[in-house]
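In: Sequence and predicted structure, then a few things I'm wondering about:
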Amino acid sequence: MPAYVVLLSPDYQVPFANHFFEEHFGKSEGRRCYEYLFQRVEPCENCETYKVLKTGLPHRWEWTGPDGRNYDIYDYPFKDSDGSTLILEVGIDITETKQAHAAVQAERQRLFDVLETLPAMICLLVPDYHVAFANRSFREKFGESGGRRCHEYRHGLAEPCEFCESYKVLETGQPHHWEVTIPDGSVIDVYDFPFTDVDGSPMILKMDVDITERKKAEEALVKIEEARIKEIHHRIKNNLQVISSLLDLQKEKFSHREVCKVSEVIEAFMESQNRVISMALIHEELYKGDKIDTLEFGSYLRKLTADLFGSYNIGNKDISFKLNLEQVDLDMDTAIPLGIIVNELVSNSFKHAFPAGKGEIQINLLRTKNSASKSDIPVSDKDCMGKSGFNYILELSDNGKGIPEEIGLESSNSLGLQLVNILVEQIDGEIELKRDKGTEFKISFIVQR
């Protein structure tokens, strides 16, 4: 056993030393212990051996010997056979144990140094609810433990928290993940892991992530999504009402007739179909785009006119489109009426403008020079705002035979032109009709920014 045994007299003589002691420190040869161990002329100031002579009680302490090694010292009062007082000292070499312990402590400190810098709140809990370690993030949130149990200093509770699930890992030996709203209202995402201390005692490595702001953001997103869904339902309802109104108008066209031609009925249904398609295309553009409430209207018009071109089965007719479209994002309340207007006016050109089967339809979407936003105009001026307040113009023209003079915008019996007038009023716009070199409709309107 790596231990020495000696007997020491009150005058520092060594009447007995075992083989281990003499092998490591030599024989005393009548010298006092401090003389031959440390070549001193006085007793060592740090020596605690002779305390037992004052107290009459055993004493334990640690000593670094002249060989530089560490010893765990046990001193006991002892009586010699002649009744004289001696000290029995046992020294156990613990050098390797201390070195191993120091290595473990250094490794543990490196672990703590890593945990200290992590942004998550991390602590080590022992079975009696004390906090053996808490990193900086944890301390910033809850303060210093000051020797108190976790429930005392974290939440000011005298007993362990009823909602706490951390100690399940001591029962199961398995990691545990849970979420909790603590008394201050913070929402914490908790990860608990079984952990073993250097001495083999069980602990809990606890990692808390404050997700309060993330939860608020998630709740806000849910509310936004709910509002978006409500808005979609509202738009669908409005669109269905528009379709219903269109069908009512179409019905009025035939209500006064006793006999209707099949071709006229088919044409009426095709017109209604094209109106619905013009609305459906808007939803398709919204679905494909990266915005939920606006669409790029120029791109939409290109698709709408292409669909109309196919719908009227132009065949061998030489009718072409010329599009000059600036980029502009429109909301649903403006895009749907304008889409139906374009559908009506382009359809009229296809049906009536080119009896010879040859011509050109042109659509221009332009920003005006006076492009003030409606939101920039004083409220008192909006109701009386004339054409000068509009910031966009939609022009639809053809070089066909032109609309007869007796047909006017306000007095026309044409369902399509009646509908165009209604929709222009709906978007608070203005419409002009020019009959020079064919037909041109000029619609002025406001795009909100």
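Out: That came through fine.
In: can we go C-alpha only for contacts and neighbour counts from here?
Out: OK.
In: Correct me if wrong: Ser272 contacts Leu249.
Out: No. If you go by CA atoms under 8 Å, Ser272 and Leu249 don't touch, sitting 10.1 Å apart.
In: For these two, list the residues in contact with both.
Out: Here Ser272 and Leu249 have no joint contacts, going by CA atoms under 8 Å, 6 or more residues apart in numbering.
In: Helix, strand or coil: sort out Ser349 for me.
Out: helix (DSSP: H, G, I helix; E, B strand; the rest coil).
In: same check, this time on His234
Out: helix.
In: Next, work out how far apart it and Met332 are.
Out: 11 Å (CA to CA, to the nearest Å).
In: which one of the two has more residues nearby?
Out: Met332 (18 against 12; other CA atoms under 10 Å).
In: residue contacts, that one?
Out: The neighbourhood of Met332, defined by CA under 8 Å, 6+ apart, consists of Ile282, Asp293, Thr294.
In: Okay, one more to line up with it:
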Amino acid sequence: MLTDITERTRAEEQLKESERRVRAKLESILTPAGDIGHLDLKDIIDVPAIQPLMENYYQLTGIPLGLVDLQGNVLVGVGWQDICTKFHRAHPDTRRRCLESDTILSQQVPPGTFKLYKCRNNLWEMATPLVVGGKHVGNLFMGQFFFADEMADYDFFCSQAREFGFDAEAYLAAVSKIPRLDQKTVDTAMSFFAKLAHMISLLSLSNIKLARAVAEQERLVESLRLSEEKSRAGEEFLSGIFNSIMDGLSILDLDRNIIRVNPTIRNLFPASEILGRKCYEVYHQRDSVCPNCPAEHTFKTGEASQGVNEVAIGSEELRFIEIFSYPLFNRNTGRLESIIEYVRDVTERKQAEKELARSHWELQKNAQELARSRNMLQLILESIPVRVFWKDKDLRYLGCNELFARDAGFKHPEEILGKDDFAMGWREQADLYREDDRQVMESGLPKMNIMEPQTTPGGDRIWRKTSKVPLSGPDGEVFGVLGIYEDITDLKKAEDKLRTSLEEKEVMLKEIHHRVKNNMQMISTLFDLQLKYGRNQDPSAVFRDCQNRIRSMALVHESLYHTDTLASLNFRQYLEKLLNRLLASFSSKVPSIKTQVSGPAVILGINQAVPAGLVASEIIVNCLKHAFPGEQPGEIHIRLAENDGRRIIEIKDNGIGLDREFSPEQINSFGWLMITNLMKQLNGTITVTSNDGTTCRMVF
């Protein structure tokens, strides 16, 4: 059951505050050095005695009077006018003006003088201070009035009635009742009030002093009685304390004689006469003062001292005794009379301190060893070429090595502590990673060699191989997960590239089988045509021509096999090799024939390279046979170009050229027939011109 005690607590606090104020006022009255400032005016004057005196004065003179404290409270008042009681002090705004007159405008008036002023409500008032014990405690006021020869400012009072909402007729009627005094009456009244205030101040101070004197006398008598009782009780009390203290106490005089001990000391030295003997004789079995004795320091300096000595008590082993010595001074002379020694057996404490020091040393040693182990572990983590991390059960990072921190977009491992995967650069894969973490922790089994993607802080996508194991304590409870991974992006790319290459090579192998079949068919066709058109030719020449054609086809495949894709080749490089091999077959003319191949590296696929190579081979062989009779020197220049997706190959020699009546349509030879058929296969054209030699231009 709950009970609201707020009001009771507030009432108790108010009661305590009231008791504090009353106590302060009583001390101000009864204490010889009490501060008068703690007393209010109502605490000093006899209000019931002064009230009838002022009423008689008002009946005699008709002058309003008032005793007001520094807070503006009217303690005694007579003759107050309706304009004050019914209007000015009844309205909050005009009341503030009255309080200002009672407190602020009456300040800084010297004792025995008075101040004449108009209040802010436009009425004359006089004030003289009440000073008791040098403290300003209130004021004696006279007012409100007009001077007899003064015209009242009715415009001001009419304006004030409107401003504060007074009944104008009643307010002005109250103004008309305000007393009018001549200057002489005012001067006489002011002189009287100053003397009256001074008399009240003196009487009040005298009453306080008398009360204090009586209280002081009573206090002295009571103090003497209590002092005697306390002296007897104090001796008994101190003796009881002295004898009940469990540690040893002894009192030594200035000659180091033991003059008093408590039962603990007697029990420690039961067989010894203690009182009247030197402390070093009884306690340490010495004939002179002990070195480093705390008591000796106190005897010499008069200051408290402390120390620990080893003491042999009876037949027991040495014990550690802590000694405190305190000076005892004569209360009247202030001189050192004796000292009190307080002794305590601290052997167990010393042993505990020694054990604590040893434990502390071992703890420091273990901490250093742990720090070295941690540093070694961190060094290992930073040295291995893999990323290492560990998380708590909430999947927040507890630590990592520097490689992992850099992958996550941080400079130092400490920056990652407390974060989760959603705060990393790979937030897109956060759910995937966290699901693996949960499976490892829930199952208690590792997951090894997980191939998974990762988005870097820069937005790139890489691949990593991850392994995760559960982290568990001595009790087997899993509290987190430890993971390592390595960046296998390059390996992944290499595998993909190798896979693509293998796939391409499988296709190429099939294509090669197909090409070999086609080439063998082409070779067979060439032999058939050669037999048809070359029945009357030299067999060795026919055989060499066939050999050159087959070599040109083989060179295409050889060039293809040195490429990465096996699908296309650099036809310029092919022509350079073809030209060199054909020159080698006509070795007798090699020294006198110069060759040049120029132009860009035109790339041709296999379906274009074989027929184009056969055409080029046929033209070059024809040049070597017929353009340079005998050992006539000459040049063969091959130029390659590309224009609007068409390939251009020009084979030019500076030999004897062709007859003027030469026309390609008139040629009826196997070589030209092969050339025209191959150019049709290339969907191209070939032109032959003779000007300073022969030029064959292939366009396809």
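Out: Sure thing, it's come through. Values in this document were obtained by computation on a predicted structure and should not be read as measured data.
In: Superposed, what's their TM-score?
Out: The TM-score (TM-score structural alignment, normalised by the length of structure 1) is 0.55; 325 aligned residues with a CA RMSD of 5.1 Å.
In: Most neighbours out of the contacts of Met332 of structure 1, which is it?
Out: Neighbour-wise, the contacts of Met332 of structure 1 (other CA under 10 Å) top out at Ile282, 22 neighbours.
In: Now which residue in structure 2 aligns to that one?
Out: Using TM-score structural alignment, the equivalent of Ile282 of structure 1 in structure 2 is Val556.
In: And what about its match, helix, strand or coil?
Out: Val556 of structure 2 - assigned by three-state DSSP - is helix.
In: Compute the distance between it and Thr455 of structure 2, please.
Out: Taken as CA to CA, the span from Val556 of structure 2 to Thr455 of structure 2 is 45 Å.
In: same deal with Glu558 of structure 2?
Out: Using CA to CA, Glu558 of structure 2 is found at 44 Å from Thr455 of structure 2.
In: how would you label Ile407 of structure 1: helix, strand or coil?
Out: With three-state DSSP as the criterion, Ile407 of structure 1 reads coil.
In: mind checking how far Ala541 of structure 2 is from Leu582 of structure 2?
Out: Ala541 of structure 2 is 14 Å from Leu582 of structure 2, by CA to CA.
In: neighbour count winner among the two?
Out: Neighbour comparison, Ala541 of structure 2 and Leu582: the larger count goes to Leu582, with 19 against 11 (by other CA under 10 Å).
In: Tell me the one of the contacts of Met332 of structure 1 nearest Ser186 of structure 1?
Out: Closest approach to Ser186 of structure 1 among those (CA to CA): Asp293, at 34.6 Å.
In: Farthest from the middle of structure 2: give me that residue.
Out: Distance from the C-alpha centroid of structure 2 peaks at Asn536, with 102.0 Å (CA atoms, centre = their mean).
In: Show me what counts as buried in stretch 131-151 of structure 1.
Out: Val131, Phe133, Ala134, Asn135, Arg136, Ser137, Phe138, Arg139, Ser145, Arg149, Cys150, His151 (16 or more other CA atoms under 10 Å).
In: same check, this time on stretch 222-236 of structure 1
Out: In stretch 222-236 of structure 1, counting by 16+ other CA under 10 Å, buried: nothing.
In: where do the helices sit along the stretch 301-450 of structure 2?
Out: For the stretch 301-450 of structure 2, helices defined by DSSP state H, counting those that start in this stretch occupy the ranges 347-383, 402-407, 430-443.
In: Same list, these, but as a markdown table with distance to Thr595 of structure 2 please.
Out: Shown next, in a markdown table, are these (distance: least, CA to CA, whole Å):
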| stretch | distance to Thr595 of structure 2 |
| --- | --- |
| helix 347-383 | 61 |
| helix 402-407 | 58 |
| helix 430-443 | 66 |
